[in-house]
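Chemist: Quick one, what's the 3D model for this:
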Amino acid sequence: MSSQMKILLMKTKGGMLDNLTGRQLRAGAEVLFANNARTQLDPELSTDDAEGDNCKPSKKNEKRKRNQRKQRKWGKHDLCNSLSHFPECDFSKYRDFSPYELLELFFDEDIFNMILAEIPIYAQFKNEPDPAVTKAELKVFIAVLILSGYNRLPGKRFYWDSGPDMRNEMVHAAIRRDRFIQIMKFLHFADNNAMDSRDKLWKLRPLIKKLQNKFVKHFVPVPRLSYDESMIAYYGPHGCKQFIKGKPIRFGYKVWSLNTPSGYLVNFDVYQGKNVQINEDYEKQFGKAVTPLIQMIDSFDDDTKNLPFSLYFDNLFTGMELLSYLKQEGYNGTGTIRESRVPKECTIMPCKDMKKLERGTFTYKCSDDGILVARWQDTGSVTVATTVHSVNPVGHRSWSPSTSKASVSKGRLPDSIRYDGKNHYIIQNLGNKRRRCAGEYCKSVGRTACSKCDVGLCDGKEDGERGGREERPSGVTRRPTSRRLGLIKTHFRSSRVFVKQQFLVSVYLKTLPHNATQYRR
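Modeler: I've put the predicted structure just below:
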């Protein structure tokens, strides 16, 4: 008996057991009844009873269980896996389809009928007359939306503008402007009376589900798939709008996407934080970012699900749990991995030590369950985890001198040196000493030289500590520098004609002479 406790059970007072912790309930106990009768409880029986009462383990216990999982053994050996046979991809079914026929595979009669059924319901909800939209008008409306994706104008009304630089004849001849705006006003995909407040995308959910099913239906299996996030630009107010710093599209909707190498979208899911469509068991095991991938794989039919796909992802998704799960399911996984997600028992060289080594150095470790972690030094340390690709054979690559660590050149060499056929390799002078540039027209004094020719060579900069500029013979011109370009732009801004003259300036700069002193004032 690990510990004993005395519990007084009163006939008139109940509920005292509810005040005990789970650890106390699972411990051995001695029970004292009201008639002074005593009895001892078996600890194992108490534990079973406690579990039968649905006592949830604490977060500390859950963390302890995760830490007690079978630890992998890592060694310095390579993977010996071979790719499983994948059936040949058959695209013959869609080979003779026109672009319009391919579009109709996804936007078919089912989707148009759904939209046409929801438009009068929404008009009634707004207490307005039915716009009586026909299927032909709806198709024209969708076509205008597609056209506006590559033929962009400041606003939707400009497609019917009378100006020759704005008006689009195809749009103007296909549908009237006011009719287009009216259809956009009543366009709807779900019934407002059946709102699901837990789903932020409930208004689009019927359309999303239909498109997801059609994407999976027309998917021709290929051996390699890529899973990543994509951004749909949007700057208005919405609960699903995300901001990702450093991305080409920083504001908008984040969409988890499963794609083929050719760009076909196999499946997708719009990120909205807490999502009722997400499998909670998957989310606890893999997290919010990886759960949509597992659910997308589950959405395949049995024949497709049994194929040995190779999945690729970046360090947002890669983890040991994901790679181990995919391997158990018969799939291959490869992706860059963050240093914090590499297990502690994997004694691979840390990134801070790799940065001190020469570019091109690599190291690797492989676990007993077939997960390889490789790390090599590029401009920074790169770590990759895989269950299919091996380290050998090792390829060889010659690093460009302009990007090598040994090179300090950050500018551009003069043309007289770049095209002399000697392939100069610029390094920093020993002791950081100055040497005069050996260029034909250059009089600068710098701290760099060519290691092949053992002569001083500058890196082509015009200003700085070298204190000189390249002199050219008469008649030799050069393109204007960024400094000249900025001065000319300032001149036009002060005259308030820069916007109108911007194109003329760009053409004029091509013939700007070297001694353009009149434009610097």
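Chemist: going forward, measure contacts and count neighbours with C-alpha atoms only.
Modeler: Fine.
Chemist: Please identify the helix or strand for the residue nearest in space to the middle of the chain.
Modeler: Residue closest to the average C-alpha location in the chain (Cα atoms, centre = their mean): residue 229, at 3.6 Å. For residue 229, the host element (DSSP states H and E) is strand 224-233.
Chemist: Same question for residue 318.
Modeler: Using DSSP H and E, no helix or strand contains residue 318.
Chemist: Return the residues in contact with it.
Modeler: Residues in contact with residue 318 (Cα atoms under 8 Å, 6 or more residues apart in numbering) are 334, 335, 336, 337, 338, 385.
Chemist: gap between stretch 246-253 and the chain center?
Modeler: What separates the centre of stretch 246-253 from the centre of its chain is 10 Å, taken as Cα atoms, centre = their mean, to the nearest Å.
Chemist: same question, stretch 362-379
Modeler: With Cα atoms, centre = their mean, you get 23 Å for stretch 362-379.
Chemist: Over to stretch 39-56?
Modeler: What separates the centre of stretch 39-56 from the centre of its chain is 48 Å, taken as Cα atoms, centre = their mean.
Chemist: In it, which residues are buried?
Modeler: 43, 46, 47, 50 (16 or more other Cα atoms under 10 Å).
Chemist: how about the strand holding residue 229: buried residues?
Modeler: By 16+ other Cα under 10 Å, the buried positions in strand 224-233 come out as 225, 226, 227, 228, 229, 230, 231.
Chemist: just to revisit the earlier point, can you select the buried ones among the contacts of residue 318 for me in PyMOL?
Modeler: In PyMOL, a selection of the buried entries from the contacts of residue 318 looks like this (16+ other Cα under 10 Å):
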select buried, resi 334+335+336+337+338+385
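Chemist: Before we compare anything, build this one as well:
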Amino acid sequence: MASVSSRLTPEALMDFEDSDIDLQSLADSTDSDAPGNLSSDSGSETDGDSINTHPEVIAARVWCPIDTTQAPPPPPRFPFTWDPGLKMECEHTPLAYLQLFFNEAVIEKIVVETNHYATQELAAPRGPFSRSRAWEPITKEDLWLFLGLNIPQGVVGKPLQKWYWSTNKIIATPFFSTVMSEYHFGLIMKYLHFSDNTTFDESTHPAPKLKKIWEVYQLVVENLRNTYVPDRDISVDESLMAYMGRLSWIQYIAERARFGVKSYLLCEAATGYIWNAILYTGKGTQFNPAFKDNGLATSSVLSLMEPLLNKGYCVTTDNIYSSTQLFEFLIKDKMDAYGTVRPNRQEMPTTFAKQKLKTRDIVAWHKGKIMALRWRDKKDVCALSTVHDPSSITTRTRGGKVIDKPQVILDYNHTMGGVDRADHGNNRKNTIKNTIKNL
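Modeler: Coordinates of the predicted model:
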């Protein structure tokens, strides 16, 4: 059965998956001793005593066990059809790279909305000593200076903002006063705005909970996608931006920043470049409407990858997202995928979570282009893949021990870290180190 599956192309498997084949008529037309005969002892998910049908149909629709001692070659990858790399020319300086994402459209939007909001607020009566009386409409140059001063404030930490302009010799940092006065900086901070409050309509807004930042956020994400094309291997995972304020959709993730705002990120595996992002706001999270009928995990991955479909990308996911349903969606759109999977996921082989293994044992099943694998290390490791077979590679552990490890697990460890690399770049210690290096 496995050898038959190995001869099928991805396009052939997709045709069988989409076709309206009458399995009973095929069963009547085939011999009972044909290689496609499945019995109740074969490990497949069947209700009758046996089914006779074409091997290709079985390979595309039914989980079949793989003989790991004589495994067939891995399924072919879909051809990668995009040209990866930077798509906009710029000087090789930190500011030039920043301006690729905070371009003229983003800066202009913030300047217009900030001045508009300040005008609205200043229409109300003010006291004779109100510092807001000194407000003057800001320009794009003012905003760049304001943003620039926020970066060293993250490096040189002080408990009060006004201390950055203090003339006390013990805590003085003269640089800030040479760029902008504390008075002007404070007023920009007070009236900084990204949206027009007067045009907000909750019934028509695509993401009401993000109304304050939605337009600017969309512009920045669009610039991320337009500036760079990621290489073939990408990864999808969640990230947490630390935040301890009052917000209805704050999440708790123990292994990351603990409390904060969660995002679903699509990153290039090799560099950690963030190519697409979706902010999680609870039940009202904005996913692509085309995938609204799927579960949260499947909808999040497909919404992030929608611009990359049918281009031959290979995405790595962890057990939160990996499922047979998701991988079948991706195959139909000429995308490959692999990653760890929870053994009790729906539509997995019937014996996938029940069979007991000894250390270093491997068992595997296939259904068309998808392979499900269980490997016993210190505990069971389960994986799904559309591009791997159950073969193993000799490798060395951190302790120096030589073991055989499945190729799919090695590749997963190599390509899953895209989002972790992006988070690593946001780490405070590394930000300080890199900032000082560039001064």
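Chemist: Quick TM-score on the pair, please.
Modeler: Remark: TM-score between the superposed chains equals 0.67 [TM-score structural alignment, normalised by the length of structure 2]; 325 aligned residues with a Cα RMSD of 2.9 Å.
Chemist: quick revisit: quick one: the strand holding residue 229 of structure 1 to structure 2 mean distance?
Modeler: For strand 224-233 of structure 1, the mean deviation from structure 2 after alignment is 0.6 Å (mean Cα distance after the TM-score superposition for structure 1).
Chemist: so where in structure 2 does that strand end up aligned?
Modeler: Taken onto structure 2 by TM-score structural alignment, strand 224-233 of structure 1 occupies residues 233-242 there.
Chemist: Please work out which residues outside that stretch touch it.
Modeler: 251, 253, 256-270, 301, 313-318, 415-419, 423.
Chemist: cool, stretch 116-124 of structure 2 as well?
Modeler: Looking at what lies outside stretch 116-124 of structure 2 - Cα under 8 Å, 6+ apart - the contacts are 132, 191, 192, 193, 196.
Chemist: let's see 7 Å
Modeler: 191, 193 (Cα atoms under 7 Å, 6 or more residues apart in numbering).
Chemist: Please apply the same query to stretch 72-88 of structure 2.
Modeler: 2-3, 6, 227-232, 311-313, 334-336, 369, 386-389.
Chemist: which among those residues end up buried?
Modeler: Looking at the contacts of stretch 72-88 of structure 2 with 16+ other Cα under 10 Å, the buried ones turn out to be 2, 6, 227-232, 311-313, 334-336, 369, 386-389.
Chemist: list the buried ones in stretch 244-262 of structure 2?
Modeler: 250, 251, 257, 258, 259, 260, 261, 262.
Chemist: Sort out for me which of these are in strands.
Modeler: Applying DSSP state E to the buried residues of stretch 244-262 of structure 2, the entries found in strands are 251, 258, 259, 260, 261, 262.
Chemist: Could I get the full set of strands for the stretch 1-150 of structure 1?
Modeler: 6-8, 29-32, 38-41, 74-75 (DSSP state E, counting those that start in this stretch).
Chemist: Compile those strands into JSON lines and extend it with columns for distance to residue 22 of structure 1.
Modeler: Listed next are the strands of the stretch 1-150 of structure 1 as JSON lines, based on distance: least, Cα to Cα, whole Å:
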{"stretch": "strand 6-8", "distance to residue 22 of structure 1": "15"}
{"stretch": "strand 29-32", "distance to residue 22 of structure 1": "13"}
{"stretch": "strand 38-41", "distance to residue 22 of structure 1": "16"}
{"stretch": "strand 74-75", "distance to residue 22 of structure 1": "38"}
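Chemist: Distance of the aligned residue in structure 1 for residue 140 of structure 2 relative to residue 183 of structure 1?
Modeler: Matched by TM-score structural alignment, residue 140 of structure 2 corresponds to residue 135 in structure 1. Computed as Cα to Cα, to the nearest Å, the residue 135 of structure 1 to residue 183 of structure 1 distance reads 12 Å.
Chemist: Ok, residue 62 of structure 1 next?
Modeler: For residue 62 of structure 1, the distance to residue 183 of structure 1 - Cα to Cα - is 54 Å.
Chemist: Those two - which one has more neighbours?
Modeler: residue 183 (17 against 12; other Cα atoms under 10 Å).
Chemist: For the more buried one, I want the exact helix or strand it lies within.
Modeler: helix 177-186.
Chemist: what's the answer for residue 373 of structure 2, then?
Modeler: strand 370-376.
Chemist: In structure 1, what range does the very next helix or strand once past that strand match?
Modeler: Counting by DSSP H and E, the next helix or strand C-terminal to strand 370-376 of structure 2 is strand 380-385. Aligned using TM-score structural alignment, strand 380-385 of structure 2 spans residues 381-386 in structure 1.
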